[in-house]
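Visitor: just a sequence and a predicted model for now, questions to come.
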Amino acid sequence: MKQYILLLVLFSVIVSMTSCDLSESGPPDSVSGYAPVYLQKVGSDTIRFLPPEPTVKGGKIYIKDDILYQVELYKGIHIIDISDPEHAEKIGFYEIFGCTQVTMQDNYMYVNSSNDFLVIDVSNMMAPKVVDYKKNYFKGIAFPPPPEGGYFECIDPSKGIVIEWKRGTLQSPKCRF
């Protein structure tokens, strides 16, 4: 019986080794994958009040009085009137590229814009004003990789910060996960 089990194990190992492809092949010339979309400049002049937008990648929330602020990951902040909780209504959107965090004190909103730190006066909700801006305040904040595994165009920091990924045909991509 022991010889039978040993023979079966040996046979299984041999069969499994024949299915291994140990050759290293480079990236294909043309393949479907993700390319980064860059924002070249992040600063106080890139903050805008816009009409309401749909929530796609909702993040953290903050409630002040009858207003709920919800982060839209890497895009900005939804402004939602919750004075009637049964009928909450989006009333606007602050476009803040790279935003992942929000908190408030009085009429000041504290947010990140990628690695930068912003303090925004929102006393006039439709005309937010950046009152403090610290570039590269947060070290090491990185954007997430593409939404799914496979080939993608490598990030080039000299082009700016990645604000999203677009699926398309890539030519000889060097990055993969």
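Guide: Thanks, I have it. Numbering: from 1, shown residues only.

Visitor: please count neighbours and contacts with C-alpha atoms only from this point.
Guide: OK.

Visitor: helix, strand, or coil at M17?
Guide: The local conformation at M17, judged by DSSP: H, G, I helix; E, B strand; the rest coil, is helix.

Visitor: now it: how far from I47?
Guide: M17 sits 57 Å away from I47, going by C-alpha to C-alpha, to the nearest Å.

Visitor: which one of those two has more residues nearby?
Guide: Taking neighbours as other C-alpha atoms under 10 Å, M17 and I47 compare with I47 leading, 20 against 10.

Visitor: let's bring in a second model and compare:
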Amino acid sequence: MKIKYLFLSLVFLVAFSCDDNDDDYEFVQVATPELMSKTAFRNSVEVTVPKTIEEPGKIYVYNNYIFVGDVDSGIHVIDNSNPESPQAIKFIEIPGNEDISVKDNFLYADSATDLVVFDISDINNVSMVERLNDVFNVYDYDIPVEADDVDFGKFDFEEDIIVGWTLTTERRKKVDDRQIDIALEGDVLNSSAESTTGTGGSLARFQIVDNYMYAVGNYEMAIFNIQNLKEPVLANTQYAGWNIETMFQADGYLYLGSTNGMYIYDLVNPSSPEFVSEFVHWEGCDPVVVDGDYAYLTLRGGNICGQLESVLEVIDISDKANPVLAERYELENPYGLGFKNNMLYVCDGTAGLKLFERETPKDLKLVNTLKDIQAKDVIPLENSLIMIGGNTLYQYEYMENNIGLISSFKLN
């Protein structure tokens, strides 16, 4: 493989040297989508035996099971009946999957443009019971960050799904202010008292509230009526903001985290959430959680997320129409976060998991840091803390100003 790339490089160098107007040309990385027909894509859903996780994604907890996403591939089911020794038991292959939510043994998952529903009442006999086609106008194209340009080629949104990318180097005439041409962006991109709903991390884009499930993409929110759990109905789609990445629900409101701010929607009319306000911050990747009158969000600077510092922000949302910055704390490389009682758990990437004691809702004191681990997202449960980072799923017990390791489960 290295010989192949060396040969190509030599070819480019020769071509470059033979041109009399070299200053007018440049080499660019061009991304071309790998396509699959929607028919073949939709026939790819399968429940199989456990397999190695290729790229760990988001985490979700329901009853005694932990669901770990395999980015764009599906969901790994882990039996957590014994937290000291969790066991992988199933893989639900769902191409194009990013998020899930579960209510009363029905699992909802996105599959690129579609919503897929599974009956998991018998975990040994998981079955797909419904598929709503083309309900999401936005799915993550995962355009390679190395790409200077995109050639959509023969991509037909009506018939095809993008399942990967091929990068090639092309010599082209220079164009001022070159930007990736995502020409399709506007159209394509982006009940009972005994009811049981699962719990996701702060990086989730799906939320279930009573008889509705809310899903956000880059700029659009899809609202599903799930009163009949087996047969959800797309009730509404609406503009939600811009560059939306995460969603959290609390006390009749939805809080959407975007790269540019936090949007607040009320659920007075659950089928049509109403915009209340927006809290604007500098550009940065932004998960958010809410407890009472305060929202806590992390901003990760650098790389594709922005060029400024990384921080934890505390937002006073007692007046939902006028959220106000209450406090800011410096971090290194933050991702997800969660809270339990007076403790705030912040995943600071390669800097580890940081434990902040909330002396007041806005006055935080760093009381501990779990170093030498990579922390991406957490789910604080009643009796334990679930965390994912790198290729490991961690479980901890709560201790005073600390947590104790119950188990660590290698994902790949």
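Guide: Now that the structure is in, tell me what you want to look at. All values reported here derive from a predicted model rather than from experimental measurement.

Visitor: TM-score for this pair?
Guide: Here the TM-score for the pair of chains, by TM-score structural alignment, normalised by the length of the first structure, is 0.68; 150 aligned residues with a C-alpha RMSD of 3.2 Å.

Visitor: which residues in the first structure form helices?
Guide: Taking DSSP state H as the test, the helices found in the first structure are 2-18.

Visitor: number of nearby residues for whatever residue of the second structure lines up with K139 of the first structure?
Guide: In the second structure, K139 of the first structure lines up with N137, judged by TM-score structural alignment. For N137 of the second structure, the neighbour count with other C-alpha under 10 Å is 22.

Visitor: surely N137 of the second structure and L115 touch.
Guide: No - at 11.5 Å, N137 of the second structure does not count as touching L115 under the criterion of C-alpha atoms under 8 Å.

Visitor: wait, L132 of the second structure touches D114, no?
Guide: Yes - if you go by C-alpha under 8 Å, L132 of the second structure and D114 touch, sitting 5.6 Å apart.

Visitor: which part of the first structure lines up with stretch 296-309 of the second structure?
Guide: Per the alignment by TM-score structural alignment, stretch 296-309 of the second structure matches no residues in the first structure.

Visitor: tell me the contacts of P144 of the first structure?
Guide: By C-alpha atoms under 8 Å, 6 or more residues apart in numbering, no residues touch P144 of the first structure.

Visitor: how close does it get to K57 of the first structure?
Guide: 12 Å.

Visitor: ditto for G160 of the first structure
Guide: Distance, G160 of the first structure to K57 of the first structure, using C-alpha to C-alpha: 22 Å.

Visitor: which one's more surrounded, those two?
Guide: Taking neighbours as other C-alpha under 10 Å, G160 of the first structure and K57 compare with G160 leading, 14 against 10.

Visitor: ok, for that one, nearest residue in space, not its chain neighbours?
Guide: Q40 (4.2 Å; C-alpha to C-alpha, 6 or more residues apart in numbering).

Visitor: and the one you found, what pairs with it in the second structure?
Guide: Superposed on the second structure with TM-score structural alignment, Q40 of the first structure falls opposite S37.

Visitor: need the contact list for its match.
Guide: E159, D160, I161.

Visitor: ok, those residues in the first structure: which stay?
Guide: Retained in the first structure by both residues aligned by TM-score structural alignment, their matches' C-alpha atoms under 8 Å are the following of the contacts of S37 of the second structure: E159, D160, I161.

Visitor: just give me the neighbour total for the equivalent of E86 of the first structure over in the second structure.
Guide: Using TM-score structural alignment, the partner of E86 of the first structure in the second structure is E84. By other C-alpha under 10 Å, 14 other residues sit near E84 of the second structure.

Visitor: any idea how far E84 of the second structure lies from N63 of the second structure?
Guide: 16 Å.

Visitor: same thing with V45 of the second structure?
Guide: Distance, V45 of the second structure to N63 of the second structure, by C-alpha to C-alpha: 24 Å.

Visitor: figure out the helix or strand that F16 of the second structure lives in.
Guide: helix 2-17 (DSSP states H and E).

Visitor: can you list the buried residues in that helix?
Guide: Buried positions in helix 2-17 of the second structure, judged by neighbour count with 16 or more other C-alpha atoms under 10 Å: F16.

Visitor: tell me what that helix is packed against?
Guide: On a contact count with 3 or more C-alpha pairs under 8 Å, 6 or more residues apart in numbering; DSSP states H and E, helix 2-17 of the second structure meets no helix or strand.

Visitor: okay, strands next: where are they in the first structure?
Guide: Counting by DSSP state E, the segments of the first structure that form strands are 30-39, 48-50, 58-64, 67-72, 76-81, 89-95, 102-105, 108-113, 116-121, 129-134, 151-152, 161-171, 175-176.

Visitor: buried residues, the fifth one. List them.
Guide: Translated: strand 76-81 of the first structure. G76, I77, H78, I79, I80, D81.

Visitor: could you dump those to JSON lines with distance to S12 of the first structure?
Guide: Converted to JSON lines, the buried residues of strand 76-81 of the first structure look like this (distance: C-alpha to C-alpha, whole Å):
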{"residue": "G76", "distance to S12 of the first structure": "55"}
{"residue": "I77", "distance to S12 of the first structure": "56"}
{"residue": "H78", "distance to S12 of the first structure": "57"}
{"residue": "I79", "distance to S12 of the first structure": "61"}
{"residue": "I80", "distance to S12 of the first structure": "61"}
{"residue": "D81", "distance to S12 of the first structure": "64"}
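
Visitor: of the residues you listed, closest to N112 of the first structure?
Guide: Lowest distance from N112 of the first structure to the buried residues of strand 76-81 of the first structure (C-alpha to C-alpha) belongs to G76, with 9.8 Å.

Visitor: what lines up with that closest one in the second structure?
Guide: G76 of the first structure maps onto G74 in the second structure, by TM-score structural alignment.

Visitor: from V45 of the second structure, how far out is its match?
Guide: Counting by C-alpha to C-alpha, the separation of G74 of the second structure from V45 of the second structure is 9 Å.

Visitor: now P83 of the second structure
Guide: P83 of the second structure is 29 Å from V45 of the second structure, where distance means C-alpha to C-alpha.

Visitor: M399 of the second structure - how many residues pack around it?
Guide: The number of residues near M399 of the second structure, taken as other C-alpha under 10 Å, comes to 8.

Visitor: that one -> the first structure?
Guide: So, by TM-score structural alignment, M399 of the second structure is left unmatched.

Visitor: please report the distance of M399 of the second structure from N80 of the second structure.
Guide: Separation of M399 of the second structure from N80 of the second structure (C-alpha to C-alpha): 21 Å.

Visitor: same check, this time on V102 of the second structure
Guide: With C-alpha to C-alpha as the criterion, V102 of the second structure and N80 of the second structure are 16 Å apart.

Visitor: between these two, which has more neighbouring residues?
Guide: Counted by other C-alpha under 10 Å, V102 of the second structure and N80 do not tie: V102 has more neighbours, with 26 against 18.
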